[in-house]
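*Asks:* Pasting a predicted model and its sequence here:
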Amino acid sequence: MTDKPRHSWVTIRDRIREMILNSTYGPGDKLPRDEEFAGRFGCARSTVHRAMQDLAQNGLVQRRRKGGTTVQRDPVTRATLNIPITRLEVEQKGSVYRYQLIRQSMQPPSAAILANFGLHEARPMLRVEALHLADSRPYIFEDRWICLETVPEIKDVDLTRESANEWLVRNRPYSRCDLRLYARRGTKSDSEILQSDVGNALFVMERTTWIGDAPITSLRAVAHPGYQLFTQG
């Protein structure tokens, strides 16, 4: 007597995704119910449910309560972007990392930062401006706001020795992240910090994170000319 093979939700997800990609089910088509897929694949309904959740989160199908599951008419391809520890990023490129705290202060956030966090009332936050260097050359300048109601422990961190980037990645996991990436021409202020020419194309990352509904940090990072961000889906 042989045991039936056990299917993980990842295996089921990949099989359903393959049926969508090979046009077994096309854009707008309604998919079989979870119970039907479970019977077809010989697995638990909960396994199919978990697989469908992942497909929905990645923009390939749409789930409606009492309306079933359909293939998205305009599927969205998503990539996973992990927030890097800048020190490790620099060292992995074979360069020597150095960090410089430019200033930190308690300030009421600007209207733009409040909007990033989705807040309506101002409250004092910690503003941290710092420079990451690779082989003694400017690498990334970051201007960061940290909500102390969510991250009170940051007040006890010596940010002259450890970057807010590294401490937050290691100690304050997030559940939601808004990310904006764009290029703009460098200003005089950029040129002074990054030792670049005015008008150089600079890569900018704006990132805001939350744990639940509680805001953690809002960051604008400006990278030196030629910086590249790599991610895999």
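*Replies:* Sure, I can see it.
*Asks:* C-alpha from now on. contacts and neighbour counts both.
*Replies:* OK.
*Asks:* Please enumerate the strands of this structure.
*Replies:* 61-64, 68-71, 97-107, 125-134, 137-146, 176-185, 201-211, 214-223 (DSSP state E).
*Asks:* which secondary structure elements does the fourth one contact?
*Replies:* Right, the one you point to is strand 125-134. Applying 3 or more CA pairs under 8 Å, 6 or more residues apart in numbering; DSSP states H and E, we find strand 125-134 packed against helix 86-92, strand 97-107, strand 137-146.
*Asks:* Also the first one?
*Replies:* Of the remaining helices and strands, those touching strand 61-64 by 3+ CA pairs under 8 Å, 6+ apart are helix 45-57, strand 68-71.
*Asks:* so can I have a markdown table of the ones you listed showing distance to L148 and mean neighbour count?
*Replies:* Shown next, in a markdown table, are the helices and strands packed on strand 61-64 (distance: least, CA to CA, whole Å; neighbours: other CA atoms under 10 Å):
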| stretch | distance to L148 | mean neighbour count |
| --- | --- | --- |
| helix 45-57 | 30 | 19 |
| strand 68-71 | 41 | 19 |
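*Asks:* So which of those is nearest D143?
*Replies:* Counting by CA to CA, D143 lies closest to helix 45-57 out of those; the figure is 30.6 Å.
*Asks:* And that closest one, what does it pack against?
*Replies:* helix 9-21, helix 34-41, strand 61-64.
*Asks:* The first one to helix 34-41, inter-axis angle?
*Replies:* With axes from the mean of the first three to the mean of the last three CA atoms, to 10 degrees as the criterion, the two stretches helix 9-21 and helix 34-41 enclose an angle of 100 degrees.
*Asks:* so how far is helix 9-21 off the chain centroid?
*Replies:* 24 Å (CA atoms, centre = their mean, to the nearest Å).
*Asks:* can you check stretch 168-175 too?
*Replies:* On CA atoms, centre = their mean, the centre of stretch 168-175 falls 11 Å from that of its chain.
*Asks:* swap in stretch 41-54?
*Replies:* 26 Å.
*Asks:* Please work out which residues outside that stretch touch it.
*Replies:* R6, H7, S8, W9, V10, I12, R13, D34, E35, F37, A38, V61 (CA atoms under 8 Å, 6 or more residues apart in numbering).
*Asks:* Adding distance to F141 and neighbour count as columns, could you present these in CSV?
*Replies:* As requested, the contacts of stretch 41-54 are exported to CSV (distance: CA to CA, whole Å; neighbours: other CA atoms under 10 Å):
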residue, distance to F141, neighbour count
R6, 49, 11
H7, 47, 14
S8, 43, 14
W9, 41, 20
V10, 39, 15
I12, 43, 21
R13, 40, 19
D34, 48, 20
E35, 52, 15
F37, 50, 19
A38, 51, 18
V61, 39, 27
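*Asks:* got another, please set it beside the one above:
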Amino acid sequence: MQQGRQSWKTVRDRIHEWILSGRYGPGDKLPKDAELALDLDCARSTIQRAMQDLSDSGIVERRRKGGTHVRKNPLVRATLDIPLTRLEIEQRGGQYGYQLIEKAKRPPTRAVQAAFGMTEPSEFLQIVCLHLSDGRPYTLEDRWVSIDTVPNILAVDLTRENANEWLLKNAPYTRIELKFYAVNADEETADLLAVTPGCALLAMERTTWVDDAAITTVTAITAPGYQLLSRS
């Protein structure tokens, strides 16, 4: 067999199967990458990619000079990707709609500066929009986009294309922070989401960077009945 034919995902699943079957138990040291590559008839880089994923998943622990060990207490980590709101609505059987409420270049608020850990303010584009499902409010987004990092956002017709989709396609991120909390709807939010003022709502705050450069921070306030699905 020609070395390197197996994908890193196949190799990862094979090593994970060894761990689940007890071939390598909690705390056990796994063979060196070169030995595993020979055993599984693949490239060493394939082993390294597979091991990195197992490490990111909390299944193994890799140390520079200590080798790779099966974690004694495996971590359970939820996988939360940034949702594409249109797809999320359509997968639930709804018809997607979108309304741009406001778009303006502004200095970031203190809250936005704090989200990015900024010491010096720079110009941002604030975008407020409403996502609809079957003509009814679904989520209200208040988004801030760094013009320094993503200058092309200024040329996008945000009355026709929403920033959620455009950024996912055109501004890939390397780091993300997520926060979830409850808010009470103020009068403006209540009016936009068609709820009673003071109603408790779920808020999701996402902040993304490419390396150390800020991309966007967005607070999405959801209408009652919203459900978040996470798989691990």
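*Replies:* Happy to help now that I have it. Predicted model only: the values in this text are computed from it and were never measured.
*Asks:* if we can go back for a sec, so can I have JSON lines of the helices and strands packed on strand 61-64 of structure 1 showing distance to E153 of structure 1?
*Replies:* Below are those laid out as JSON lines (distance: least, CA to CA, whole Å):
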{"stretch": "helix 45-57", "distance to E153 of structure 1": "32"}
{"stretch": "strand 68-71", "distance to E153 of structure 1": "44"}
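*Asks:* For stretch 128-140 of structure 1, buried residues please.
*Replies:* V128, E129, A130, L131, H132, L133, A134, P138, Y139, I140 (16 or more other CA atoms under 10 Å).
*Asks:* Also stretch 212-224 of structure 1?
*Replies:* A214, P215, I216, T217, S218, L219, R220, A221, V222, A223, H224.
*Asks:* same deal with stretch 163-173 of structure 2?
*Replies:* A163, N164, L167, A171, Y173.
*Asks:* ok, so of those, who is nearest Q113 of structure 2?
*Replies:* Y173 (18.2 Å).
*Asks:* Can you verify my assumption that that closest one contacts A213?
*Replies:* No: if you go by CA atoms under 8 Å, Y173 of structure 2 and A213 don't touch, sitting 9.5 Å apart.
*Asks:* and the buried residues of stretch 128-140 of structure 1 as a markdown table, adding distance to T24 of structure 1?
*Replies:* Putting those into a markdown table (distance: CA to CA, whole Å) gives the following:
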| residue | distance to T24 of structure 1 |
| --- | --- |
| V128 | 52 |
| E129 | 52 |
| A130 | 52 |
| L131 | 52 |
| H132 | 50 |
| L133 | 51 |
| A134 | 50 |
| P138 | 52 |
| Y139 | 48 |
| I140 | 47 |
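*Asks:* what's the most distant pair in those?
*Replies:* So, the buried residues of stretch 128-140 of structure 1 by CA to CA: farthest apart are V128 and A134, at 19.6 Å.
*Asks:* Burial check on L202 of structure 2, number of neighbours?
*Replies:* Neighbour count for L202 of structure 2, taken as other CA atoms under 10 Å: 20.
*Asks:* That one and I221 touch, don't they?
*Replies:* Yes: using CA under 8 Å, L202 of structure 2 makes contact with I221 at a distance of 5.9 Å.
*Asks:* returning to what we had before: can you tell me which of the helices and strands packed on strand 125-134 of structure 1 is most buried?
*Replies:* strand 137-146 (a mean of 22; mean count of other CA atoms under 10 Å).
*Asks:* Under the alignment, what does T139 of structure 2 map to in structure 1?
*Replies:* Alignment note (TM-score structural alignment): T139 of structure 2 maps to I140 of structure 1.
*Asks:* Please tell me how far the closest residue to T174 of structure 2 other than its chain neighbours sits from P137 of structure 2.
*Replies:* Leaving aside its sequence neighbours, T174 of structure 2 sits nearest to V210 (CA to CA, 6 or more residues apart in numbering; 4.9 Å). According to CA to CA, to the nearest Å, V210 of structure 2 and P137 of structure 2 sit 31 Å apart.
*Asks:* Ok, K65 of structure 2 next?
*Replies:* K65 of structure 2 is 54 Å from P137 of structure 2, by CA to CA.
*Asks:* D197 of structure 1: what's it in contact with?
*Replies:* D197 of structure 1 sits in contact with G186, S191, where contact means CA under 8 Å, 6+ apart.
*Asks:* and with 10 Å instead?
*Replies:* Counting by CA atoms under 10 Å, 6 or more residues apart in numbering, D197 of structure 1 touches R185, G186, T187, K188, D190, S191, P225.
*Asks:* For N22 of structure 1, state which of these is nearest.
*Replies:* P225 (41.3 Å).
*Asks:* quick one, what contacts that closest one?
*Replies:* Residues near P225 of structure 1 by CA under 10 Å, 6+ apart: P138, Y139, I140, G186, L194, Q195, S196, D197, N200, A201, L202, F203.
*Asks:* Correct me if wrong: the second one contacts L133.
*Replies:* Think Y139 of structure 1. Yes: counting by CA atoms under 10 Å, L133 is a contact partner of Y139 of structure 1 at 4.8 Å.
*Asks:* Report the set of residues contacting both of the two.
*Replies:* Residues touching both Y139 of structure 1 and L133 (CA under 10 Å, 6+ apart): T86, V90, Y97, R98, Y99, L194, H224.
*Asks:* From R33 of structure 1, how far off is the third one?
*Replies:* When CA to CA is the yardstick, Y97 of structure 1 and R33 of structure 1 sit 53 Å from each other.
*Asks:* Could you do the first one as well?
*Replies:* Separation of T86 of structure 1 from R33 of structure 1 (CA to CA) stands at 45 Å.
*Asks:* Appreciated, that's everything.
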